[in-house]
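> Just a sequence and a predicted model for now, questions to come.
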Amino acid sequence: MYKYDEIDQAIVNERVAQYRDQTRRYLAGELSDEEFRPLRLQNGLYIQRHAPMLRIAIPYGTLASYQLRKLAEITRRYDRGYGHFSTRQNLQLNWPRLEDTPDILAELATVQMHAIQTSGNCIRNITTDQFAGIAPDEIIDPRAVAEIMRQWSTFHPEFALLPRKFKIAVSGSQQDRALVQAHDIGLEFFYDADHKMAIKVWVGGGLGRTPILGTVINEQLEWQHVLTYCEAIIRVYNLHGRRDNSYKARIKILVKALGIDEFRRQVDAEWAHLKDGPNTITEAELERVAHHFTRMPYDTLPAHDASFDAAIASNPAFAAWVKRCVHAHREPGYRAVTLSLKPHGVAPGDATTEQMQVVADLADRYSFNELRVSHEQNLILTDVRLGDLYALWENARAHGLATPNIGLLTDIICCPGGDFCSLANAKSIPIAEAIQRQFDNLDYLHDIGDLELNISGCMNACGHHHIGHIGILGVDKDGSEWYQVTIGGKQGSDASLGTVIGPAFSADEMPGVVQRLIDVYIAQRSDEERFIDTVRRIGVAPFKEYVYADKAGKKEAAHV
C-alpha cells in the first residue's frame, strides 16, 4: 500500500493544525454555525441526529494492520467502543465529541490517515475492488492509478466546491466488484489490441433519488490521460451542474439533460485544452507509485494442502465457512478471506474495538500486515495460506467474525438509518436485525443461496438499495416509518436497477414480505438459478401478486 512521503505528511499535519484552530474559534463563539459548517465538512465531520459523526478515509479500501489498531484505539478512547464500516470503504464514528475531533485527526495523522474530503461537495474517497491485486480474474491491478487519482483530487482547488458530491470507482477485473456503473465516473481497466493499458470510461451513474446507471463516454482512453480526461468531465459538470436544486445537482442529471453525445462533445472540447498538459501521467510516475503495490513475498506453495483438505472433510462448520467466506487467489496455495461483520443481532458493518484489534492481529499473522474493506461492509484478509485457514477460522469464530453468510441473505448492506442519520426517513438497523432473526437457520440460508439484500433509510441510498436483488427503502408516510421494496437490482458487469413492487409496508411487515419473496423464488427457480436469475426470467409480477395477496388477505381477515 502507498506510504506517505514528507510532503504527504506535512500536508496532513498542516490540515490538522488548521482544523484545530477552526474548532477552537467555533467553540469560543468566534465562528458562527454557518461559517464553521464548510470547515468541518472539509474534514469529514457531520452533525447527526444525536451527536457528531466523523467519517475517516480509507483510500481504495486498503488498511495496514497498524492503522486498524489506531482506529481501534480511537474508538475506545473517543467513541463508544465500535466503528461503522460504510459502503464507501470508510470508517464512521457515530459518537465523538466535537471538541475531541482535532485530537482524533491528530492521532490519525500519526498513522498516515485523515478524514479529508470524506464529505462536502468535492471528489470523495476513490473506491475499488476489495480483491484488487490478488483476484484470479484481474486483468490489471488498478490501485496505482487509483492512488495517483487520490493525490490529484485531494485539495484540488478547482473542485473544492462542486454542485454536489462526486464519486469515482475503478476496476481492473473481468467481473466488476467496484460498482463502476453506479458512480459519477467509473473506470474499467483493460489491455487493448496492442497489449497496452487502456480505460473504458463510464459517466453519469449514481443512485439516490434518481437512480441511473452510467453511460460509456470513452471506450478506450489511453491511461496516461486519465487525469486530464476526468478533469475535463468535472469541468463541464462544474460549469453546468445545477446549484439551485440539490436534488438535481448530480452529474447524472446533467448527462441525462444534455444527452451523452452533447456531453461528450463538450468534454472533448474541454479536454483539447488539457490533453498532454502537466497532469498527463508519465511512465516514471506510474512506476514510482506502482512500486508501493508490488507482489507480496509469497512462498512457493503447492496448490493443495492435506491438512486443509482433512479439516474440510471432518468439520462441517469449517467447510460451510470455507464455502461462503474463502475466495480464490491468483497465487497457488493462497486464499482471500472475508471476515463477516454481519452476525445476527449486530448492525451490519459495525466492528468493536476488540474485533478491530483481533483483525489487525490476524492480518499480521496470516496476511502480510494488510487488509481490505469492501463496499459490502466486511473486512478481507487477502493473502492467507491454505494451511493457515483452519487456525484463522477458529480465532475469527471466537470473536464473532466467522459467520458463514457472505453472499447470503443475511449479509445485508445497510446504512445507519434513522437511529443516527438526521437525513433518514426511517430506521434501517432494526429492519436488518428483524430480517436476520427471520432467517437465522444457516441450512435454510444456504438452500436459498446467493442473494443480496440492501437497506437504505432514505433516498440518498447510502445502503445501495437500488442494486440489491431485494432492496428496501425507508420512506416517510404521514409522519410514520414505512418501507418500499424493489427486486431485480444487481451490481457487477451486468448491473441493473430494481423495480418497485408496489405500495410500502410497515416495519413489522418487512420480515414476512421478504419471506414471501423467497417463497416465490424457491417455488419458481429452476436448476441452479439464483434469486436474481429467477426474477429476470419470470419478471416482477409473480412476486408482487403473492406478496400483496397475503397483505390483502390479512386486511380481509381483520374486517371479519
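In hand now; what should we look at?
> For the rest of this, base every contact and every neighbour count on C-alpha atoms.
Fine.
> and the biggest helix by length in the chain, what does it pack onto?
Using DSSP state H, we find that the single longest helix of the chain is helix 6-27. With contacts defined as 3 or more C-alpha pairs under 8 Å, 6 or more residues apart in numbering; DSSP states H and E, the packing partners of helix 6-27 are helix 33-41, helix 101-109.
> and the last one with helix 33-41, angle?
With axes from the mean of the first three to the mean of the last three C-alpha atoms, to 10 degrees as the basis, helix 101-109 and helix 33-41 are set at 10 degrees to each other.
> what's helix 101-109 in contact with?
With contacts defined as C-alpha atoms under 8 Å, 6 or more residues apart in numbering, helix 101-109 is touched by 9, 12-13, 16, 19-20, 23, 54, 70-71, 74, 78, 114-115.
> Just put the residues you listed in JSON lines and tack on distance to residue 559.
Shown next, in JSON lines, are those (distance: C-alpha to C-alpha, whole Å):
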{"residue": "9", "distance to residue 559": "69"}
{"residue": "12", "distance to residue 559": "65"}
{"residue": "13", "distance to residue 559": "67"}
{"residue": "16", "distance to residue 559": "63"}
{"residue": "19", "distance to residue 559": "61"}
{"residue": "20", "distance to residue 559": "63"}
{"residue": "23", "distance to residue 559": "59"}
{"residue": "54", "distance to residue 559": "50"}
{"residue": "70", "distance to residue 559": "59"}
{"residue": "71", "distance to residue 559": "55"}
{"residue": "74", "distance to residue 559": "55"}
{"residue": "78", "distance to residue 559": "54"}
{"residue": "114", "distance to residue 559": "58"}
{"residue": "115", "distance to residue 559": "55"}
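> next, the one to line up against it:
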Amino acid sequence: MYQYDQYDQTLVDERVAQYRGQVRRYLAGELSDDEFRPLRLMNGLYLQRHAPMLRVAIPYGLLSSRQLRALADIARRYDKGFGHFTTRQNIQYNWPKLEETPDILAQLASVQMHAIQTSGNCIRNVTADHLAGVAKDEIEDPRIYCEIIRQWSTFHPEFSYLPRKFKIAVTGAAHDRAAAQVHDIGLNLLRDDQGKIGFRVLVGGGLGRTPLIGHVIREWLSQRDLLSYLEAILRVYNQHGRRDNLFKARIKILVKALGPEKFRQDVEAEWSQIRDTGLVLDPAEVERVRRFFAPPSYDLEAARDLSFERWLKEDKDFATWVRHNVAEHKVPGYRNVYLALKQPGTPPGDITAEQMDAVADLADRYSFGQIRSTHHQNLLFADVCQADLHPLWQALVRQHLAAPVIGTLADMICCPGLDYCSLANASSISIAQQINEKFDRLDYLYDLGRLQLNMSGCMNACGHHHVGHIGILGVDKKGEEWYQISLGGCSENDVSLGDILGPSVPKTEVANTLERILWVYLERREDGERFIDTFRRIGLEPFRLRAYTPGSNEAKQEQQRYAVGY
C-alpha cells in the first residue's frame, strides 16, 4: 500500500496546524460562522443534527492494521465508541467535539491519514473496486491510477472551489464493482491488442436530486494522457458549471445542458492546449506507484492444505458462510473474505472500536496486515489462505462480523438518515431494523437470491437508492415520515436507474410493502433469474398492483405460502 514520503507528511502535518489555529480563532470569536464554514469543510467537518460529523478519507478503501487501530482509538477517545463506513469507502464519526477535532486530525496524520477533501466543492476521495489487485477478471490494478489521481488532485489550486463536489471512480476489471457509470467521472481500464493500458472515459453520471447515467466521451485514452484529460474535463466544468443554483451545479447538469457531444468537443479543445505539457504521465511514475501495490508473498505450500475441504463437509454453518461471504481470488488456494457490517440490531456500516481492534489483529494474522472498505459498507480481507478460513470464521463469529448475508436482502446499503443527518427527511436506520425483523430467516433470504436493497433518508442519495434493485427513499409529508419505493436499479455493467413504484408508503408499512413486492418475484421468476432480471422481463405493473392491494385474495394466498416456507 502507498506510504507517505516527506512531502506528503509535511503537507498533512501543516494542514493540521493550520486547522488547529482556525478552530482556536473560531472558538475565540475571531472568525464568524460564514468564515469558518469553508475552513472546516476543507477538513471533513460537517455540522449535523446532534453534533459535528467528521469524515475521514480512506483512499480507494485501503487500510493498514495500524491505521485501523488508530481509528478504533479515535472512536473510543473522541466519539461514542464506534465509526460508520460509507458508500464512498470512508469512515465517519458522528459525535466528536469541535474543540477536539484538531487532536483527531493530528492522530490521523501520525498514521498517514487525513480528512482533506472529504467534503466541500472539490475532488473527493477517489474510489475503486474493492477487489482491486486480487480479482480474477482484472485487466489492471486500478489503485495505481487512483493514487496518481489522488496526488494530482490534493490541494490542486485550480480545483479547490469547483461549482460543486466532484467524484471519480476507477475500475480495472471486466465486472464494474465501483459504480463507475454513476460518477462525475468514471474510468474503465482497458488493454489494447498490443497490451498497452488505456481508459474509457465516462462523464456526467451521478445520483441525488437528478440521477443520470454517465456518457462515454472517449473510448480510448492512453495512459500518458490520463492527467491532462482529467484536467481538461475539470477546466471545462469549472468554467461553465453553474454556481447560481446549488441543485444544478453538478457536472451532470452541464453535460445534459450542453449535450454529451458538445461537452466532448469542449473538452477536446481544452485538452489540445495542455496534453503535451508537464501533465504527461511518465511510465516511470506509473511503475514507481505500482511498486506500492506489489502482491504479497503468498504461501503456496500452505494454500494446498486440505483441511479447508474437510471443514466444508463437517461444519454446515462454516460452509454456509463460505458460500455467501467468501469470494474467488486470482491466486489458487487463496480467497477474499467479506466481514459483514450488517448485524441485525446494528445500523448498516457501523463498527465498534473493539471490533476495529479485533479486525486489525485478524488482518495481521490472516490478511498481510491490510483491510479494505467496500462500496456496500462492509469490510474485506483480501489474500486469505484457504487453510486459514475456518479459524478466521470462528474469530469473526465471536466478533459478530460473520453474518452470512453478503449479496442478500439483508446486505442493504443504508445512510445514517434522520438519526444523525441534518439534511435527512426521514430515518433510515429504523427502517433497516424493520426490514431485518421482517426477513429474519436465512433460508428465505437465500431463496430470494442476489438482491441489492439501497436506502436513503433524503434526495441527496447517500444510500444510492436510485441504483438498488429495490430502492427506498425517505420523504417528509407534513412532518411525517413516508417512503418512496423504486424497482429495477443497478450500479454494475448493466447500469440502470430504478422506476418509482407508485405513491409513497407510511413508515409502518415499508417492510410489509416490500414483502408483497417479493411475493411477485417468487411467483413470476424463471430459473436462475435474479430479482432485477424478473423485473426487467415483466415490468413494473405486476409489482405495483400487488404492492398496493394488501387485502386481495392473491396477497392472502401468497402470505399463507410464505408462512409455510415457500
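That came in fine, so what should we check first? Here the structure is a predicted model, which means the values were calculated and not measured.
> Now the TM-score, please.
The TM-score (TM-score structural alignment, normalised by the length of structure 1) is 0.98; 553 aligned residues with a C-alpha RMSD of 1.0 Å.
> returning to that earlier point: buried ones in the longest helix of structure 1?
Neighbour counts using 16 or more other C-alpha atoms under 10 Å place 9, 12, 13, 15, 16, 19, 20, 22, 23, 26 of helix 6-27 of structure 1 among the buried residues.
> superposed on structure 2, where does it end up, distance-wise?
On superposition with structure 2, the mean distance recorded for helix 6-27 of structure 1 (mean C-alpha distance after the TM-score superposition for structure 1) is 0.2 Å.
> sorry, back to before: what is the nearest of the contacts of helix 101-109 of structure 1 to residue 516 of structure 1?
Closest approach between the contacts of helix 101-109 of structure 1 and residue 516 of structure 1, by C-alpha to C-alpha: residue 54, at 38.5 Å.
> Same question for the helix or strand that closest one falls within: list its buried residues.
Here residue 54 of structure 1, judged by DSSP states H and E, is contained in strand 52-56. Buried residues in strand 52-56 of structure 1, counting neighbours by 16+ other C-alpha under 10 Å, are found at 52, 53, 54, 55, 56.
> What separation do you get for the nearest residue to the fourth one once chain neighbours are set aside and residue 46 of structure 1?
Distance criterion C-alpha to C-alpha, 6 or more residues apart in numbering; nearest residue to residue 55 of structure 1, sequence neighbours excluded, is residue 92 at 4.4 Å. Counting by C-alpha to C-alpha, to the nearest Å, the gap from residue 92 of structure 1 to residue 46 of structure 1 is 10 Å.
> do the same with residue 426 of structure 1
19 Å.
> These two - which one has more neighbours?
Under the criterion of other C-alpha atoms under 10 Å, the comparison of residue 426 of structure 1 against residue 46 puts residue 426 first, with 27 against 21.
> List the residues that contact the more buried one.
Going by C-alpha under 8 Å, 6+ apart, residue 426 of structure 1 touches 417, 418, 457, 458, 474, 475, 476, 481, 482.
> which of those residues tops the neighbour count?
Using other C-alpha under 10 Å as the neighbour test, those are led by residue 457, with 32 neighbours.
> hang on, the earlier thing: past the strand holding residue 54 of structure 1, which element shows up next along the chain?
In N-to-C order, the element after strand 52-56 of structure 1 by DSSP H and E is strand 62-64.
> Now do the helix or strand following that following strand: which elements does it pack against?
Counting by DSSP H and E, the next helix or strand C-terminal to strand 62-64 of structure 1 is helix 65-78. The contact analysis (3+ C-alpha pairs under 8 Å, 6+ apart) places helix 65-78 of structure 1 against strand 82-85, helix 101-109, helix 353-366.
> looking at these, which is buried most?
strand 82-85 (a mean of 24; mean count of other C-alpha atoms under 10 Å).
> Counting by contacts, list what the very next helix or strand once past that strand packs against.
Using DSSP H and E, the helix or strand that follows strand 82-85 of structure 1 in sequence is strand 91-93. The elements that strand 91-93 of structure 1 packs onto, with contact taken as 3+ C-alpha pairs under 8 Å, 6+ apart, are strand 52-56, strand 82-85.
> would you list the ones you listed in JSON lines and tack on distance to residue 469 of structure 1?
As requested, these are exported to JSON lines (distance: least, C-alpha to C-alpha, whole Å):
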{"stretch": "strand 52-56", "distance to residue 469 of structure 1": "28"}
{"stretch": "strand 82-85", "distance to residue 469 of structure 1": "21"}
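> List just the nearest of the buried residues of strand 52-56 of structure 1 to residue 496 of structure 1.
Ranked by distance to residue 496 of structure 1 (C-alpha to C-alpha), the buried residues of strand 52-56 of structure 1 are led by residue 55 at 28.7 Å.
> show me the contacts for that closest one.
Residue 55 of structure 1 touches 44, 45, 90, 91, 92, 93, 115, 118, 119, counting by C-alpha under 8 Å, 6+ apart.
> Spatially nearest residue to residue 307 of structure 2 (excluding sequence neighbours)?
Per C-alpha to C-alpha, 6+ apart, closest to residue 307 of structure 2 is residue 387, 6.2 Å.
> Contacts for the longest helix of structure 1, please.
31-33, 36, 39-40, 43, 99, 102, 105-106, 109, 112, 114.
> Pull out the buried members of these.
By 16+ other C-alpha under 10 Å, the contacts of helix 6-27 of structure 1 give 36, 39, 40, 43, 102, 105, 106, 109, 112, 114 as buried.
> Over in structure 2, tell me which residue corresponds to the fourth one.
Looking back up the chat, that one is residue 43 of structure 1. Matched to structure 2 by TM-score structural alignment, residue 43 of structure 1 sits across from residue 43.
> if I pick that match, what's in contact with it?
For residue 43 of structure 2, the contacting residues are 19, 115, 116, 117, 118, 119, by C-alpha under 8 Å, 6+ apart.
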